[in-house]
Structure formats: C-alpha cells, structure tokens
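Engineer: Fold the following for me, if possible:
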Amino acid sequence: MQVLRKLLLPISVVYGLIVFLRNRCYDLGIFSSKSFTTRTICVGNLSVGGTGKTPMIELLVRSLHQKYQLAILSRGYKRKSNGFLLSTHKTSVEDLGDEPFQLKSKFQKVAVAVDADRRNGIAQLEQIVKPDVILLDDAFQHRKVKPDYSILLTAYNNIYVNDWYLPTGNLRDSKREAQRANTIVVTKCPKNLSLSERNKIVDKINPKEHQKILFSFLSYNEELKGININLEDLKDKKVTLVTGIANPVPLEKFLLGEGLVFEHLKFNDHHFFTEQEITVLKGKECILTTEKDYVRLKSKLTNLHYIEVSHQFLDDDAKIFETELERFMTTNS
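Structural biologist: Modelled structure (predicted):
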C-alpha cells in the first residue's frame, strides 16, 4: 500500500497545485469568504483521518453551554438526506449522519444542523435558532465561510508538517493554511509526553505570534455505556470490538493495555452496516464499539456496549484553552 501511494506522487503534485491555486484565489479576494453576525468557532484539520474533531466539539459544548446558546453545524457526511436539516427528536441517524446524531443524542438542548453549504447552514441557524455562537464541525478547509475563531487539530503520530498531499500522503489542504488557526491542538499524545518533546513539536510547527500550541490525549471512560457495566467486567467474556472510524489504533492500544482480549472487526469510517453484517454481529457474545458506531447499531443489536472518549489536555494546557476561549467570547460579545 505504501509503495502504491509513493507511485501516485505525480497525482499528489497536481492535487497540491490545485489546492494552492484555490487558496490563493481566496487570499486575493477572487473567491470570497463571508463573515457572519453570529460568532463562529471552527474545528477542523488539514488531513483526512481521525484527529478527534467530534470530541473537540463536545469539549467546546461543555465549556460554553452554561453561558451561551449554542448551535452545531456539520456537513453530515454520508447522511441519506440533502440540503439543510435541523435535527428534532424524530430525526434519524441516517438523515443526520452518525457524528451529528451522536452530538444531538448527548446534548439535547443544543441545536444540531447539517448542510454541505456552510453559508446557507449558518444563515438558516441565524434565522431559526438565533444562537450566540455556532460551532462549525470539520470546516477548516471550507473557506467560503470566514470563522471568527479556528481550532486546528493534528494527530501526534502524523503531525501535518511531516505529511504530504493526497494520495501519497494524507493532506487535503496546504500546510501553510495552518497560519489561519488561532489554536493548534496536537491530539492523541502519549500521557507522559515530555516537555522536551513538546518543545520539538512546537519548533517544527513554528507557530505565528497569535497562535497557541496545546497538547491533548484521548481519555477512555472505563464505565461502558449502552448496557452499563465496567470494562473490567468484559475480561471474562468473548469480546468483539467493532469499529467504523478513521483510526482505531489508539482504542486498540488502550484496550490491550487494559488487558482485554478481543477480536477486532474493522470497517470503513462512517460505515452503515448491512443486514448480513448485522446477522453476523448478532451471533457474537459481547460487542464493544465506539460511540459513533453505537448510534448506527443500537437499534439493531442488544449485545452492545460502547466506550466514551474525550480530549484531556496535558498539564496546564486546559487552563490555557479555557482562558483563550473565554477571551474570544468576551471580546466578541
């Protein structure tokens, strides 16, 4: 696979040129970026693959929901509906998409909408919901909207400065576009990441004066959801791990580190399970899955548990994050 990706380098060069020209058109004003009256916070990345965007949206909701009325706008990747859709208690996971549905299930009082046209989505939310702030999920590369604050995520094991354009690498946008971010969060770090290694990463990223570089790791909740039991209780069961996410490796490592023995059935990101696959899963003794996969499986299986994941910042970075967020919200009120 790696050899094939290297052979596709000429396509990557063409792709990179197209990305460069597109961004230059926005920089020069040939293509327009629109600002909105409602405050917007963008969460995104420069690459394909999991960097933890949904857990970051959840963190923002938890930080802001007590003081502000929030709305979340997502594209709703692989949903079976079209155009703008504002979720209600009747909206299905197929109509909304798995990640927006997960967010709506967890935060009932927060408006969650999907629209591939981010401008239209924001305009609709301003008219219908009138929120104080709109959280734009996976929107860093969507330059038709100019967000008021941008959080760029990059995974520790594949920091964007070391990457290359698709299909040889995983970059879908130019590295130089990172300069538009207010905060860059290096996600999925080891919990014991040393200060010297952090400094090396900061030197590689070479942030602008206005940018903060923060470090986080994934924290897994050992109190399983679905059927509420503890992770420890699964050690005497025949466990099947089912994942349809971009990068299941951190979860695999965590479970192995906890001494759990399991078979792992891997599916593509945002996978919608077929009837044949559901029949196979029904025959398993105990299924452990991610929260994103759970929302697609919960109506079809009873032998199902999911493990919650959240971002936890290293050392004082949590305080820095909260301070920067509060500064933005109070200076833009």
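Engineer: When you work out contacts or count neighbours from here on, use the C-alpha atoms and nothing else.
Structural biologist: Will do.
Engineer: which residues touch residue 153?
Structural biologist: The neighbours of residue 153, taking Cα atoms under 8 Å, 6 or more residues apart in numbering as the test, are 43-46, 51-53, 184-187.
Engineer: Quick check: the gap between it and residue 42.
Structural biologist: Separation of residue 153 from residue 42 (Cα to Cα, to the nearest Å) stands at 11 Å.
Engineer: again, but for residue 10
Structural biologist: 32 Å.
Engineer: Looking at those two, which one has more neighbours?
Structural biologist: residue 42 (26 against 12; other Cα atoms under 10 Å).
Engineer: a strand runs through the more buried one, doesn't it?
Structural biologist: Yes. Assessed with DSSP: H, G, I helix; E, B strand; the rest coil, residue 42 lies in a strand.
Engineer: Pull the contacting residues for it.
Structural biologist: If you count contacts by Cα under 8 Å, 6+ apart, then residue 42 has 135-140, 147-151 around it.
Engineer: Could you list the buried residues of the helix ranked longest in the chain?
Structural biologist: Determined from DSSP state H, the single longest helix within the chain is helix 9-27. By 16 or more other Cα atoms under 10 Å, the buried positions in helix 9-27 come out as 9, 11-13, 15-16, 23.
Engineer: Before we compare anything, build this one as well:
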Amino acid sequence: MSKNKTNINKWLLPLSWLYGFVVFIRKKLFDWNILKQVQYDVPVICVGNITVGGTGKTPHIEYLVRLLKTKYRVAVLSRGYRRKTKGFVLATPNTDFKKIGDEPFQIKNKFPDIIVAVDENRRHGIETLLAMDDRPEVILLDDAYQHRYVKPSFSVLLVNYNRPIYEDTLLPAGRLREPAHNLDRANVVIITKCPQDLKPIDMRIMTHDINTYPYQSLLFSTTEYGDLIAMFDRQNLFESVERPLEYIRNKKVLLVAGIASPDQLVEEIKKYTENVQLMNFPDHHDFSDKDIQDIEERFKEMGNDTITILTEKDAARLTDGNKMSERLKASMYYLPVKISFLSKEDERLFMKKIVRHVYKSTRDGEIYQEEGF
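Structural biologist: You can find the predicted model right below:
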C-alpha cells in the first residue's frame, strides 16, 4: 500500500489536547440534549469529513445529485466557504461565484435544474428552502458533519486514503477536526482518492485499522478525470470545447491548483507528460492581480506552446479572464473530476442505501422500485 506519510507537528500536541477537550465537552452537550438538534421532515443527507480539507466532498455531492435528480427535487445547501456575502443566498445560473463560493458555483453550473443555496446557519438555510413554494424533496448538506444543530437523516463520512484518520491527530498538530472515533455518527464511511489498482489485501488492512461499527458500511472510491475543457472559447464556462487528456502528451503543462491535496492531480498529469510545473495555492484561494501576474510570468517562461491546466474550483474563480493576456487565456483548460467506486459491489451497496433511505423518507417509491431495490 503506497500513500503519503502522515505528518504530525508533535510540538503542537499540547494545543491539540486542549482543543480535544473543547470538542469533547461540545459533543457531550449535544449527547445530553443541552445543545439541541433539529430534524426535518425531508431526507437530509450530510456529506462531510472530520479532516480539514482534501477528502473530495464536492465530487461525492455531485454523485448523489446525479443519482437522485431525475426523480426528486434536489437541493444542495452549503455554507459557501469564502464567499463575499452573508446569510441565505439562492443561486441562479447568473449568480457570481463571489456571492456563493466556488464549489456551489461549480455545482449550480453543472446542474442548473437543481436548487443550490448557501447559508452559514444550516438550520435557517433548511427552513428557508422548505418554505419555498417548490420546496425540495431531498436536501444534500455539504460539509456539515460538525454542524450538529441539524440532525441529518443520513450521514456520509469521507476519509482521504492518503491521510487516514487512524494515523492522524487533532488540530493543530494534525488535521482532525474531532477524534477519529467520532465517525460513529456516520451511516456510511468512504475511503476516497484510492489508487484504482488498490489491492484487496490493502483494503482489508484499512478496514481493520479504521475500525467502523457493525451498523456502518465501509466503501472505497477513486477519482476519475474527464476531458480537458477550454475556459475562454465560449461565454459559458461549462459548455466549451473538450479535448482528451491525450492532447497534452509530451507537451509542456503549467498546472495551477488551489486545492488542499494536489498530489493525485500531479500524478495524473504526469501519466502524459513529465514536463509539468506546479503552481500550488491554498485551498479556495482567491486569486489576486499579483497571482495572475505570477501565472502570466511563469507561462511566458515556459513558452507560448504551454498548456495551462486548472482544477474546476480554480476555474470558477478565474472566469472573467481579467488581467490575462489572450495567449494565456487561449492556453487555459480546466480538468473536471468525478468519483467512482472501486468495486461494483460497493457502488451497488451505496446506491441501495441512499435510494432506500430516500424512498423510506418520502411518499414517492418510484425510484426505489425502478432500481430493483
């Protein structure tokens, strides 16, 4: 099993113990019903993690959207991380990413027919959605595993294969938001970003080490990359010319990545060319004029035949093309990703659990019957 070594800042462990005590007290306040949870009369499916960043929440949310949107009115509710607005904002096809955040912007543009909203107060967000005339039948909560004021009807917990929670420790020494045993609130635990050739023996080792509870399912997913999509040859970012990744074979690539864990993306690009230069920015980075100037300078250094590749999230933050030369814009593509499960058994089990849960929580059993569950 080949994965990155988990780095722990041991000199910060005393602060992690203090942080852990605060987390423990908060958990007990909810367990003792001193802090109140609210449950709603529609299926509320939470997709989250107990690690800071890098587990692939958005592609898993999109997987659920594809699974459910043909039969149900689906809403995605996010807090809209690093947006420039406050309170409840309902996305439209013309909403700027600065008003809702890059990931909700990405989801709305991919799935314009679903409801996408942001609200830092999840209770208020859900209640506002349910007060709509055309209220949603299923709500997908993005990154809400720690937001315990809402009691989801179903929880999916994501764990990065390259940084398993059983090797990690609490913030700030590690990257855990809460102790690993707090995975007990999840219905399904998914090990994400797995190598596509992960061996069964490695799966069994991780299954043993993560130590899920009997009522939970442990599944394994991987990242699949789509075709490169040109950013600036059409008005709509998500309706542009597509090129297979083979297009970059032996070409020079400038990879611009503002994501928590770019290593897997770099490995994918290097399957086609070794001539890759990475410009790595923090997760959800808001690109400044200076950043764009730096990208422009690196692009010029590499030569005008360079292909510039961005992640979907980064593309969402650079849609206007301001301060960029026409040559740089002509070189720019973004690389969409989606998830798939490592086995058909895992895929079918996940679909069965989600579809059955939604069926039992609504009056419409059509999707349940059609899928043969």
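Engineer: Might one say that residue 95 of the first structure is in contact with residue 81?
Structural biologist: Yes. Between residue 95 of the first structure and residue 81 there is a contact under Cα atoms under 8 Å: 5.0 Å.
Engineer: secondary structure element for the aligned residue in the first structure for residue 195 of the second structure?
Structural biologist: Following TM-score structural alignment, the counterpart assigned to residue 195 of the second structure within the first structure is residue 190. Residue 190 of the first structure belongs to no helix or strand when assigned by DSSP states H and E.
Engineer: can you tell me which residues contact residue 190 of the first structure?
Structural biologist: Here residue 190 of the first structure is in contact with residue 217 (Cα under 8 Å, 6+ apart).
Engineer: Could you check how far it is from residue 291 of the first structure?
Structural biologist: Taken as Cα to Cα, the span from residue 190 of the first structure to residue 291 of the first structure is 22 Å.
Engineer: what's the answer for residue 306 of the first structure, then?
Structural biologist: Distance from residue 306 of the first structure to residue 291 of the first structure, by Cα to Cα: 6 Å.
Engineer: Comparing those two, which shows the higher neighbour count?
Structural biologist: More crowded of residue 306 of the first structure and residue 291, by other Cα under 10 Å: residue 306, with 26 against 21.
Engineer: Can you verify that one is assigned to a strand?
Structural biologist: Yes. Counting by three-state DSSP, residue 306 of the first structure falls inside a strand.
Engineer: Which position in the second structure pairs with it?
Structural biologist: Residue 306 of the first structure maps onto residue 334 in the second structure, by TM-score structural alignment.
Engineer: wait, its match sits on residue 229?
Structural biologist: Yes. Counting by Cα under 8 Å, residue 229 is a contact partner of residue 334 of the second structure at 5.4 Å.
Engineer: Map residue 290 of the first structure onto the second structure.
Structural biologist: So, by TM-score structural alignment, residue 290 of the first structure is matched to residue 311.
Engineer: now the helices for the stretch 1-150 of the first structure?
Structural biologist: For the stretch 1-150 of the first structure, applying DSSP state H, counting those that start in this stretch gives helices covering 2-7, 9-27, 53-64, 93-96, 98-106, 118-128.
Engineer: Residue 95 and residue 81 of the first structure - which one has more neighbours?
Structural biologist: Neighbour count, other Cα under 10 Å: between residue 95 of the first structure and residue 81, residue 95 has more, with 18 against 14.
Engineer: Could you pull up the residues touching the more buried one?
Structural biologist: 79-81.
Engineer: Redo those residues as TSV? Include distance to residue 71 of the first structure.
Structural biologist: Below are the contacts of residue 95 of the first structure laid out as TSV (distance: Cα to Cα, whole Å):
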residue	distance to residue 71 of the first structure
79	19
80	21
81	19
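Engineer: which stretches of the stretch 201-333 of the first structure form strands?
Structural biologist: 212-220, 239-243, 262-266, 286-290, 304-307, 309-313 (DSSP state E, counting those that start in this stretch).
Engineer: So which of the ones you listed is nearest residue 124 of the first structure?
Structural biologist: strand 309-313 (29.7 Å; Cα to Cα).
Engineer: Who are the packing partners of that closest one?
Structural biologist: helix 53-64, strand 212-220 (3 or more Cα pairs under 8 Å, 6 or more residues apart in numbering; DSSP states H and E).
Engineer: from these, which stretch is densest packed?
Structural biologist: The highest mean neighbour count among those, using mean count of other Cα atoms under 10 Å, belongs to strand 212-220: a mean of 21.
Engineer: quick check: that strand aligns to which part of the second structure?
Structural biologist: Against the second structure, strand 212-220 of the first structure falls on residues 217-225 (TM-score structural alignment).
Engineer: what's next to the matching stretch, contact-wise?
Structural biologist: 187-196, 207, 212, 335-343, 346, 350.
Engineer: among these, which ones are buried?
Structural biologist: Here, 16+ other Cα under 10 Å leaves 187-195, 212, 335-342, 346, 350 buried among these.
Engineer: Report the contact partners of residue 287 of the first structure.
Structural biologist: Residue 287 of the first structure touches 239-242, 281, 303-305, counting by Cα under 8 Å, 6+ apart.
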